[in-house]
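In: need a structure here:
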Amino acid sequence: MKKICIALAMASFMTACNNEAKDPVEKADSTNEAKQDSMPKAVQTDEETTDFLVKAANGGMAEVNAGKMAESKATNAGVKRFASMMVNDHTGANSQVMALAAARGVTLPASVSEEKQKAAADLDKKTGKDFDKDYMDMQVKDHKETINLFEKGLDNSKDAEVKTFINNTLPKLKQHLDSAQAVQKMLK
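Out: Below is the predicted model:
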């Protein structure tokens, strides 16, 4: 019996250690899947909505982090203004995503994905005009991806309140993309 208890304790410990090493977004996805499996169908949040909220939180946190970095590292005034707008606007959107997720019992990532962390670390190595250019290139790319995520969320989510959030946020994201492209063009 003692051997069985030790084996179970070791298995639990190994599982816990394995979960700690996971990418924050993957960890949130796993937690949400486990929650969904244990909830009655009537109270479950649809998978598309859960997936949207997790990805929106990841992207939003990355935008704020990169924006704060650019506020301090950028040399171009237009890049600094854009970065400040990203921090302000995405902080507000992140608060809304957190509220929507909390109301639905959706677990969000505690930090950005490993992919976003690596992109931020690579950007942080840049200085001067190289930093400004790479930050704006990243912003154009990321906003195109985010707009795509939000449009798919609008099409696929079955949650009316989440769809309202998406409808209200999409115009601002498109404005961000237009602004990012204008600043990017100015840097060339």
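
In: make it CA atoms for all contacts and neighbour counts henceforth
Out: OK.

In: report the distance from stretch 128-138 to the chain centre.
Out: Here the centre of stretch 128-138 is set off from its chain's centre by 21 Å, with CA atoms, centre = their mean, to the nearest Å.

In: ok, now stretch 82-89?
Out: The chain centre lies 15 Å from the centre of stretch 82-89; the measure is CA atoms, centre = their mean.

In: contacts made by it with the rest, please.
Out: Stretch 82-89 is contacted from outside by 63-68, 70-71, 179-180, using CA atoms under 8 Å, 6 or more residues apart in numbering.

In: go through it and flag the buried ones.
Out: Neighbour-count burial for stretch 82-89 flags 82-87, 89 (criterion: 16 or more other CA atoms under 10 Å).

In: check contacts around Glu151.
Out: Glu151 sits in contact with 166, 170, where contact means CA under 8 Å, 6+ apart.

In: for it, pull up the helix or strand it's in.
Out: Element membership for Glu151, per DSSP states H and E: helix 128-156.

In: picking that back up, from the buried residues of stretch 82-89, which ones fall inside helices?
Out: Judged by DSSP state H, the subset of these located in helices is 82-87, 89.

In: out of these, who's nearest Lys126?
Out: Ala83 (15.8 Å; CA to CA).

In: let's see this one next to it:
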Amino acid sequence: MHSVCRIVLIAVTITALEFSAAAHGSAEPPDPVVSVQPSPQDSTYLIVSHQANLAEIISGTQAAREGTCALVRTLGVQLVADHTRLDAMGVAVAIPNLVPLPLRPNPDQAQQIWDTGLRIGRDFDMTWLRMQEDFHRQSLQAGARQLRFGTVEAVTALARNAEPTIDHHLTLVREALEHC
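Out: All right, here's what the predicted structure looks like:
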């Protein structure tokens, strides 16, 4: 898992740098350099969303490789792509504002990913989908807190821009739970 984390970190960093250099359109967060120190809420959101994105990238890779249900494999690929993009946007705001980002998911996320990886077949698929449902609900809750209590517009815009993608993932997860 350590080598996967390193690969993900390198990919996210490269994507963030590319995103910062060539950002266009509405997928771009507002000016990532904030003139004031991010509040504890803003910093917490950047850290929590980064760890959630890392968890989604790692577990999405796991699902694409280990899933037996086609919906799980397809959803895994989509999560890797979408959460890599979302994470690049967050990193592009966090780094210039000196918010230190962890190199891996939080311990609970890491344990759930590990436990899910020990399962096989339909048991893997269903456990992975329930984990995704939980991860995405938590991400939506963190975003709602940021929208309500955030003070830095660049960080709040990240939560606002991520919400439709995360909500769409949650819908896809729930549909897959019915079909897998």
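
In: tm score of chain vs chain?
Out: The TM-score (TM-score structural alignment, normalised by the length of structure 2) is 0.78; 146 aligned residues with a CA RMSD of 1.1 Å.

In: go ahead and flag the most central residue of structure 1.
Out: Nearest to the mean C-alpha position of structure 1, by CA atoms, centre = their mean, lies Asn58 at 1.3 Å.

In: map that residue across to structure 2 for me.
Out: Using TM-score structural alignment, the equivalent of Asn58 of structure 1 in structure 2 is Gln51.

In: so how far is Val36 of structure 2 from its match?
Out: Here the criterion is CA to CA, to the nearest Å. By it, Gln51 of structure 2 lies 24 Å from Val36 of structure 2.

In: ok, now Leu54 of structure 2?
Out: Distance, Leu54 of structure 2 to Val36 of structure 2, by CA to CA: 27 Å.

In: between these two, which is the more surrounded one?
Out: Leu54 (27 against 9; other CA atoms under 10 Å).

In: not counting sequence-adjacent ones, nearest residue to the more buried one?
Out: The spatial neighbour of Leu54 of structure 2 that comes closest, neighbours along the chain excluded (CA to CA, 6 or more residues apart in numbering), is Pro105 at 5.7 Å.

In: ok, back up a step: my understanding was that the residue nearest to the centre of structure 1 contacts Thr107; is that so?
Out: No: the criterion here is CA atoms under 8 Å, and Asn58 of structure 1 misses it with Thr107 at 11.7 Å.

In: which residues touch Ala63 of structure 2?
Out: 72-73, 75-77, 125, 128.

In: sorry, back to before: list the buried ones in the helix holding Glu151 of structure 1?
Out: By 16+ other CA under 10 Å, the buried positions in helix 128-156 of structure 1 come out as 131-140, 142-143, 146-147, 149-150, 153-154.

In: which stretch of structure 1 lines up against stretch 113-127 of structure 2?
Out: Going by TM-score structural alignment, stretch 113-127 of structure 2 sits over residues 120-134 in structure 1.

In: repeat for stretch 152-164 of structure 2
Out: Aligned using TM-score structural alignment, stretch 152-164 of structure 2 spans residues 159-171 in structure 1.

In: from Ser139 of structure 2, how far off is Ile166 of structure 2?
Out: Noted for Ile166 of structure 2: a distance of 7 Å to Ser139 of structure 2, by CA to CA.
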